[in-house]
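> Could you work out the structure for the sequence below:
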Amino acid sequence: MMKKVLFVASECTPFFKSGGLADVIGSLPQYLNDTDDCEVRVILPLYSQLKSEYRALLSEVMIYHTEVGWRQQYTGIFEMIYEGTHYYFVDNEQYFKRDNLYGYEDDGERFVYFSNAVIEFIYRGDYKPDVLHGHDWQAAAAVAIAKIKQPVPGIRTIFTIHNILYQGWMEHAAFGQLFNLDMVHFSGFEWDGMLNLMKAALFHADKITTVSPTYAEEIRTPYYGEGLEPMLNYRSGDLLGIINGIDVNDYNSMKDDSIEVPFKTSIPKKRQNKKRLQKELGLPVSDAPMFSIITRMVEQKGLHLITRILEEFIQQDVQVVILGNGLYEFESYFSYLAAKYPGKVYTYIGFSESFSRKIYASSDFFIMPSLFEPCGLSQLIALQYKAIPIVRETGGLKDTVMPFNLYTGKGTGLTFANYNAHELLDRLNDSLVIFNDPTLYRTMFMNITKVNHSWSQSAHQYLDIY
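Predicted coordinates:
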């Protein structure tokens, strides 16, 4: 019998994106629906950022009021079918008509409202899912409330941790003010003197997943667990790590309109892209290896390692292209480096999807030395565009990048274990040895062409859980 699964999430490509969560919610349902073993639908907030081309596809399903403590908040439900997947959108301008998706003092209230509205929609609507699958803290309350209120008798719940750092902390008083639940359920939400929405999902969910096997092990330790490791160890029998995939039809170096010279296994064609990018960015057009850093500029991404050694490394015949934004500390450092070394370093503060793809397709190497990384999509995209990843062995980076072995010729990247700047520098220097040896470089390049990080295998692991 086909399972009906409702994904509850706060972002989804192509509608709204702030990070990798949106890519997962945008692509995984497509693969699951193609299996004919389940039907996945997705429910999202209706943010003001939804482009007019997508708004034109919306149709109204219902209007009702959602209880948020003593208040009755307007809720509109709209739907569309896009590329074969059914999407619902929760409309409330007070909570979602804002300049950004997140970053507000009332974020906790916004997503508790969203969760309440989702459960009310299941009660009221014709669509009755067998499984409610919540993603990250913004959907955590929906998982807990679904288990408590049972909007469909016997409904099963899954909660996926995409990044345990962000948990949805709230004051105790919010329980009475927002949830409309009996106080007997308070302990399921309380953690370390506050309410914690992610903890509530971990406590109530039937199954818990996260986005790589290594991260599933790491978050059960104090170093990575961000204070929730006791709960994760308590639920360890229900915790599973499933590596993220990517949409390999979208990230495809043969079909991507963002790149000028399509390529698959041709090193000369890939290097034509590099020469065109060099010319476009005002870098010397040369055979020097190009290294790229495409990232959110936050400590998690290992940028403190990069800032310690990058100026030393670029004294050699190399070029570095940097794209991203975030903390001023890192933005200013990379801007300074580009100003000081205009023939070696190019920095773009901001983000452009098409420009990022052009950089991946032009780069010989991609640098991602994360402090922690639940899964990571950037290294998977780099592999798709044949940019050799240089990564730290943590979380999904460890699970998706096989260290290159000079003797066996096996491996798809250069890796290091400890969070240490000089270990990173050693791998960067190793990359120059490989780049300057045509046989070694071609061996690595061809290894990467055989990598498959589509959703096909991971989708079947989700099907097994459903």
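> For the rest of this, base every contact and every neighbour count on C-alpha atoms.
OK.
> gap between the closest residue to Leu178 other than its chain neighbours and Gln177?
Nearest residue to Leu178 in three dimensions, chain neighbours excluded: Gly69, at 4.3 Å (CA to CA, 6 or more residues apart in numbering). To Gln177, Gly69 is 5 Å away according to CA to CA, to the nearest Å.
> just to revisit the earlier point, you'd agree the residue nearest to Leu178 is up against Leu181?
No: judged on CA atoms under 8 Å, Gly69 makes no contact with Leu181 at a distance of 9.1 Å.
> shared neighbours, the two?
Counting by CA atoms under 8 Å, 6 or more residues apart in numbering, Gly69 and Leu181 have no common neighbour.
> what helix or strand is Glu336 on?
Careful, residue 336 is Tyr; it's not Glu. Assigned by DSSP states H and E, Tyr336 belongs to helix 328-340.
> what angle separates the next helix or strand after that helix from helix 328-340?
Per DSSP H and E, the first helix or strand lying C-terminal to helix 328-340 is strand 345-349. Put simply, strand 345-349 runs at 140 degrees to helix 328-340, going by axes from the mean of the first three to the mean of the last three CA atoms, to 10 degrees.
> what does strand 345-349 rub up against?
Here strand 345-349 makes contact (CA under 8 Å, 6+ apart) with 281, 283, 319-325, 331, 334-335, 337-338.
> Which parts of the stretch 1-150 of the chain are strands?
Along the stretch 1-150 of the chain, counting by DSSP state E, counting those that start in this stretch, strands occupy 3-8, 38-45, 59-68, 71-82, 85-91, 131-135.
> another one to check against the first:
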Amino acid sequence: MTNFLFVASENDAINNCKVGGVGDVIRDVPIQISDRGDQVHVVVPSYSRLHLSGKLVRKLEIELKGETYVSCIYEVPGKEARSNITHYVIHHPEIEAGNIGGIYHHDEEPFFTDVVKYIIFCTSVAEAINRGVFGKLDIVHLHDWHSSLLLFLKNYHPEYKTLERLRFIYCIHNLALQGIRPFENSYSSLKNWFPEVNFSYEDLRDPRYPDCFNLMAMGIRFADSVHTVSPSYKQDVLLPSDAPEFIGGEGLEEDLRKADKDKRFHGILNGSNYHGLNEIKKNQLFQNIVTTIFRQLQNESDRSKAEFLAHTGEKVVPLVKKKPKFICASVARLTEQKFYFFKRTPESLLQILDRLAEVGGVYVLLGTGAADYESLLRDISYKRDNFIFINAQCEKVVNSIYRDSDLYFMPSLFEPCGISQMLAMRHGQPCLVHHTGGLKDTVQHVHTGFTFEGKTYDEKVYNMVESFKEALHFFHNDKTTWKQIQLNARNMRFTWKKSVDEYYRLLYSSNNLEVQIA
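Sure, this is the predicted structure:
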């Protein structure tokens, strides 16, 4: 039996610990590993709340800033009990709940608060490994920059030499977020937290900011194997970025090319969960939206937010009884990655809404995020009756969007893998996506959905609108082709079994590890 430890910032296998796709991966991959008969431990931060339902396993004394910090590791229940999987959280007062989904912080200084809390978290995990909390480990699978400090501790910290015998795998979920902070002269600096540790500045240095360390770069440089969450995103990040026409390696392309040359770098497509599809009731979308809005109104003290909720409710209530003739929908965090085209060229969204209005259609967009994106979408909601902006998070509404919409829209500037298109396709919903990253690997034009691309930014935006018109044309004028696209989408299977087979073959194998693929 191989003993695994998964270290991440999110875990949707426990309650209230998910913002994005990382949570889905950390929920689903351990299940596949445990089904093969191997043991999996999963650890995430507590964010000042997740430990409350847990059982204290051990207090951990760690040296940080020249002081002794005491953190606690708790075993917590999963949403479902699974043999061979154990879930843990690390609690410390400075590992705070963030203002993004109760997990991440959005600071004026990028990553200031998050780097601090993940330093405490990772050092606590290293101490838990030292103390044998997870038993005799074989493989540690790290996810994004939030966990990569373990590789700094492995390489430079004299207290954590035990980490050297373990095989470390590093997963890049989103290369655009790198955890960059100064080496010195900041509360969040490496020297502040590890004043007595001797390390190589050059090994940790950010390629663009020489006075800063880069946690994403640490993962790429020091892990035994590195992987992205789709084959096409791997190819993208080997090239330099030329934003906004192309988002590639974001300054780390040389590190990634070296890892690729060393045969340490792989692109493996994420999977999707295909269980329980029939549990989501059909034709509940607008009812669920109304319920969500009224619940929020009862608790909303901000007058402007309450007014917008009431405005949205007024548009949705009539749709409960009279369904629109076409429903386009999106679910995403409101960020540059997801909606840059709308922010820079709002006319493109207005053109899409006008075309929808001609056929009696609506566009439902659910999400929260950056203030400027929220403001833009609220303004457009006031201008267009058929734009329904749900500025909230609600799992029932999200599930109904995947179940009840006619077209799922993902105009991402870049996309490492994307999970939403898979969730929509499993219900037979065609997707309209930007032909980039993992979206290339999952959506085929006029076969399982629709795509757009272009050599210049203006060409991309123009083609986005034209592809939307093309999708509407097939829906209204070529029902035979539309139904075939729906069937093709429903029949696609991006299974985690296939993905984890590749994990075992490409990532988990080593000279002293027997690899078995179920």
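> counterpart of the residue nearest to Leu178 of the first structure in the second structure?
Following TM-score structural alignment, the counterpart assigned to Gly69 of the first structure within the second structure is Lys65.
> How far does stretch 383-401 of the first structure stretch from one end to the other?
9 Å.
> Just tell me the aligned range of it in the second structure.
Going by TM-score structural alignment: stretch 383-401 of the first structure matches residues 425-443.
> Same question for that stretch: list its buried residues.
Neighbour counts over stretch 425-443 of the second structure (16 or more other CA atoms under 10 Å) mark 425-440, 442-443 as buried.
> Tell me if Asn451 of the first structure really is in a helix.
Just so we're on the same page, residue 451 of the first structure is Val rather than Asn. No: going by DSSP: H, G, I helix; E, B strand; the rest coil, the assignment for Val451 of the first structure is coil, not a helix.
> quick one, what contacts it?
The contact partners of Val451 of the first structure, by CA under 8 Å, 6+ apart, come to Leu383.
> Tell me how far it lies from Ala173 of the first structure.
Applying CA to CA to Val451 of the first structure and Ala173 of the first structure gives a distance of 50 Å.
> same check, this time on Ser454 of the first structure
44 Å.
> which of the two has more neighbours?
Using other CA atoms under 10 Å as the criterion, Ser454 of the first structure and Ala173 rank with Ser454 on top: 18 against 10.
> My understanding was that the more buried one contacts Asn252; is that so?
No: look at Ser454 of the first structure against Asn252 with CA under 8 Å: they stay out of range, at 11.3 Å.
> returning to that earlier point: which of the buried residues of stretch 425-443 of the second structure fall in helices?
Counting by DSSP state H, those place 425, 437-440 in helices.
> Which residue in the second structure aligns with Ser212 of the first structure?
Aligning on TM-score structural alignment places Ser212 of the first structure opposite Ser230 in the second structure.
> Skip the chain neighbours and tell me the closest residue to that match.
Nearest non-adjacent residue to Ser230 of the second structure (CA to CA, 6+ apart): Leu269, at 3.9 Å.
> Name all residues that make contact with Ser412 of the second structure.
337-340, 433-434.
> so which of the residues you listed persist in the first structure?
When you map the contacts of Ser412 of the second structure onto the first structure and apply both residues aligned by TM-score structural alignment, their matches' CA atoms under 8 Å, the shared contacts are 337-340, 433-434.
> Tabulate these (JSON lines), appending distance to Ser467 of the second structure.
Converted to JSON lines, these look like this (distance: CA to CA, whole Å):
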{"residue": "Gln337", "distance to Ser467 of the second structure": "20"}
{"residue": "Lys338", "distance to Ser467 of the second structure": "18"}
{"residue": "Phe339", "distance to Ser467 of the second structure": "17"}
{"residue": "Tyr340", "distance to Ser467 of the second structure": "17"}
{"residue": "Val433", "distance to Ser467 of the second structure": "9"}
{"residue": "His434", "distance to Ser467 of the second structure": "10"}
